[in-house]
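[1] Need the 3D shape of this:
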Amino acid sequence: MLTPPEYRLINGRVYDAVPACLYRAHGNAQARQLASADWLVRDRRDGRYVATLHHGRARFFLRNSRPRPRADALDELLFDAAAGSGLRPVSDLEPLLAELGLDVLEYAERSGLAPVAEPVQLEYAGRDRYRRPLWLDYDAAKAWRRMRAAAGGDGVILDAISGFRSAHYQMGIFRRKLARGLTVSDILQVNTAPGFSEHHSGHALDIGTPGEPPAEERFEATAAFAWLQARAGAFGFGMSYPRGNRHGIAYEPWHWCWSEDAQS
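    All right, here's what the predicted structure looks like:
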């Protein structure tokens, strides 16, 4: 059974669970249901709302023709919540990459990247620039709060653009870009394949600063980037994709990843 909402995300295989108080409803009926709930259960594949939980009892949203909720997946989610922290084994990547015309082993060899396991639980790290809940690994969340406070003390404002992203969320990015006419090769220059993103670990952050557009190379000209270059290492953060990186990913001055080994 899920306890009353702690500020954490339970990352199940099919569904996830998040504190209901942190999320907006998509209509009046949903608003009433969320208002009386402890947890919101979502489908990891597309983010749709599946059910709410209150004192361990599930109440499913009415969806007409939408796929029926899976009771076994909900039971599995509750089991994951009781199991506590840990990493979810990397699996089910083949269908996602096959949709993109990619082979898991070939992509790993060509890119020099390895599949990234996702945490079973993640910590609430505040809100991002768009007022969405920001989820990170427990230690990365603590480091982010400390780093952001230190930057603020130096007169520099750091914004989180995004934190944890599941492999299915990453796949959604590819689908949206493909719908806009980009090719898989184009997208792979700026996004790693689903299952291979550092964002899956809960350690990575895309960082911005007020007045600057998100995830653009011009971020390197800001005081925020200069501060990160000088100070981020002391908090365990390093820039993952400098110019000419061996993975073939475009230069990303905004993408920083936490590692205990990176602290100086």
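[2] make it CA atoms for all contacts and neighbour counts henceforth
    OK.
[3] what sits against the closest residue to residue 33 other than its chain neighbours?
    Closest residue in space to residue 33, ignoring its immediate chain neighbours: residue 52 at 7.3 Å, by CA to CA, 6 or more residues apart in numbering. Applying CA atoms under 8 Å, 6 or more residues apart in numbering to residue 52 gives the contacts 20, 33-34, 37-41, 58-61.
[4] swap in residue 97?
    For residue 97, the contact set (CA under 8 Å, 6+ apart) comprises 103-104, 193-194.
[5] mind checking how far it is from residue 31?
    Distance, residue 97 to residue 31, using CA to CA, to the nearest Å: 36 Å.
[6] do the same with residue 242
    Residue 242 sits 44 Å away from residue 31 when distances are taken as CA to CA.
[7] Kindly report the same for residue 209.
    Taken as CA to CA, the span from residue 209 to residue 31 is 32 Å.
[8] For these two, work out which one has more neighbours and name it.
    Taking other CA atoms under 10 Å, residue 209 and residue 31 do not tie; residue 209 has more neighbours (20 against 14).
[9] Longest helix in this protein, please.
    For the chain, the helix with the greatest residue count under DSSP state H is helix 138-153.
[10] The residue nearest to residue 33 falls within a strand, correct?
    Yes: assessed by DSSP: H, G, I helix; E, B strand; the rest coil, residue 52 belongs to a strand.
[11] buried set for the longest helix of the chain?
    Neighbour-count burial for helix 138-153 flags 138-141, 143-144, 147-148, 150-151 (criterion: 16 or more other CA atoms under 10 Å).
[12] Now distance to residue 227 too, for these, in TSV please.
    Converted to TSV, those look like this (distance: CA to CA, whole Å):
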residue	distance to residue 227
138	24
139	21
140	18
141	19
143	15
144	14
147	10
148	11
150	10
151	7
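[13] this one next, for a side-by-side:
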Amino acid sequence: MPRTALSPRQLSLRNTEAIELWPASLLRPRGSADARTLARARWVLRRKRDGRFLAAELAEGLQPLVPRLAREPGLEAALDLLDSPSPRGARAMPAALPLDRIGERLHGLGLEADAYAARTGLALVAEPDWLAFAGHDRWRRPLWLHPTAMRAWHAMRQAAAGDGVVLEAISGYRSHDYQLGIFERKLARGLALEDILAVNAAPGFSEHHGGLALDIGTPGEPPAEDSFERTPAFAWLQAHAGAHGFTMSYPRDNPHGIVHEPWHWRHAGP
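    Below is the predicted model of the structure:
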């Protein structure tokens, strides 16, 4: 028998250091077996490092989706979270997850946290223990944001629409592991580390980790390109984003060593 569907207010991404708990209704099946399982599940445990589905919560109990589930790193914390109440209330706020594994991730890239922070002026950013469902991005992927940023994004997008401007989300929350994967894929393609650091903050230092940052686009424009700066959408953001609590993090000649990113906007937070 299918589990009771989650209400819109329960559509949160619940977070541990290694594993995410996703509402099954927001996941895309990766085959017929996945489709049958997801149709009966409420929550799915998803490995952060590679996005692998690990287990599904069904009416009859937890169904493993990988061999040797019991050996999965971080499983105990994820199961404890699964057994705990979901975030409730319109003003519930996330707590920060530990930053214990940042040094390990950076060491694998040949970086050291204190030295990188001193060089760039960027701060470590903890992941929230849950994020709010903020709709979908341009590619119909679930958009996860800190609840404060989610409410501000909805209000700002509606205000822009009232002025005839369409704002699209390109990306929101990204985990530390996802950011590390960006670096690993680019290094595998032969890019130099310093070149990657000019366009991507090191894992643990991206504003996207906290769920407060959004990459924003508009229809007809490629994502994350300088051409966005010449659109009516960017002009509208320059004039009105501040009233909604958003600022552009990486203007020209910013002190962080990050290229100019007219699409990247961060909310001030709670």
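[14] Next, the TM-score between them, please.
    Scored against TM-score structural alignment, normalised by the length of the first structure, the superposed chains reach a TM-score of 0.92; 259 aligned residues with a CA RMSD of 2.2 Å.
[15] Just the buried subset of the contacts of residue 52 of the first structure, please.
    Counted by 16+ other CA under 10 Å, these give 20, 33-34, 37-41, 58, 60 as buried.
[16] Save those residues as CSV, and put in distance to residue 119 of the first structure and secondary structure too.
    CSV is the format used below for these (distance: CA to CA, whole Å; DSSP: H, G, I helix; E, B strand; the rest coil):
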residue, distance to residue 119 of the first structure, secondary structure
20, 20, helix
33, 28, helix
34, 25, helix
37, 24, coil
38, 21, coil
39, 19, strand
40, 18, strand
41, 17, strand
58, 24, strand
60, 26, strand
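[17] Next, format the residues you listed as JSON lines and append distance to residue 181 of the first structure.
    Shown next, in JSON lines, are those (distance: CA to CA, whole Å):
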{"residue": "20", "distance to residue 181 of the first structure": "36"}
{"residue": "33", "distance to residue 181 of the first structure": "39"}
{"residue": "34", "distance to residue 181 of the first structure": "37"}
{"residue": "37", "distance to residue 181 of the first structure": "41"}
{"residue": "38", "distance to residue 181 of the first structure": "41"}
{"residue": "39", "distance to residue 181 of the first structure": "38"}
{"residue": "40", "distance to residue 181 of the first structure": "34"}
{"residue": "41", "distance to residue 181 of the first structure": "33"}
{"residue": "58", "distance to residue 181 of the first structure": "41"}
{"residue": "60", "distance to residue 181 of the first structure": "37"}
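[18] And the residues you listed, which is closest to residue 249 of the first structure?
    residue 41 (33.9 Å; CA to CA).
[19] aligned partner of that closest one in the second structure?
    Using TM-score structural alignment, the equivalent of residue 41 of the first structure in the second structure is residue 45.
[20] Residue 31 of the first structure now?
    Checking TM-score structural alignment: residue 31 of the first structure goes with residue 35.
[21] Same question for residue 244 of the first structure.
    Applying TM-score structural alignment, one finds that residue 244 of the first structure aligns to residue 253 in the second structure.
[22] separation between the closest residue to that match other than its chain neighbours and residue 229 of the second structure?
    Once flanking residues are discounted, residue 253 of the second structure sits nearest to residue 260: 7.3 Å by CA to CA, 6+ apart. For residue 260 of the second structure, the distance to residue 229 of the second structure equals 10 Å [CA to CA].
[23] In contact with the most centrally placed residue in the second structure, which residues?
    Nearest to the geometric centre of the second structure sits residue 173, at 1.7 Å (CA atoms, centre = their mean). The neighbours of residue 173 of the second structure, taking CA under 8 Å, 6+ apart as the test, are 143-145, 208-214.
[24] Quick check: the aligned residue in the first structure for residue 19 of the second structure vs residue 179 of the first structure, distance?
    In the first structure, the residue matched to residue 19 of the second structure (TM-score structural alignment) is residue 15. For residue 15 of the first structure, the distance to residue 179 of the first structure (CA to CA) stands at 25 Å.
[25] Please apply the same query to residue 258 of the first structure.
    Distance of residue 258 of the first structure to residue 179 of the first structure, computed by CA to CA: 32 Å.
[26] in stretch 42-56 of the first structure, what's buried?
    Applying 16+ other CA under 10 Å to stretch 42-56 of the first structure flags 42-45, 49-54 as buried.
[27] now these as CSV including distance to residue 4 of the first structure?
    Output for those, formatted as CSV (distance: CA to CA, whole Å):
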residue, distance to residue 4 of the first structure
42, 17
43, 20
44, 21
45, 25
49, 19
50, 18
51, 15
52, 12
53, 9
54, 8
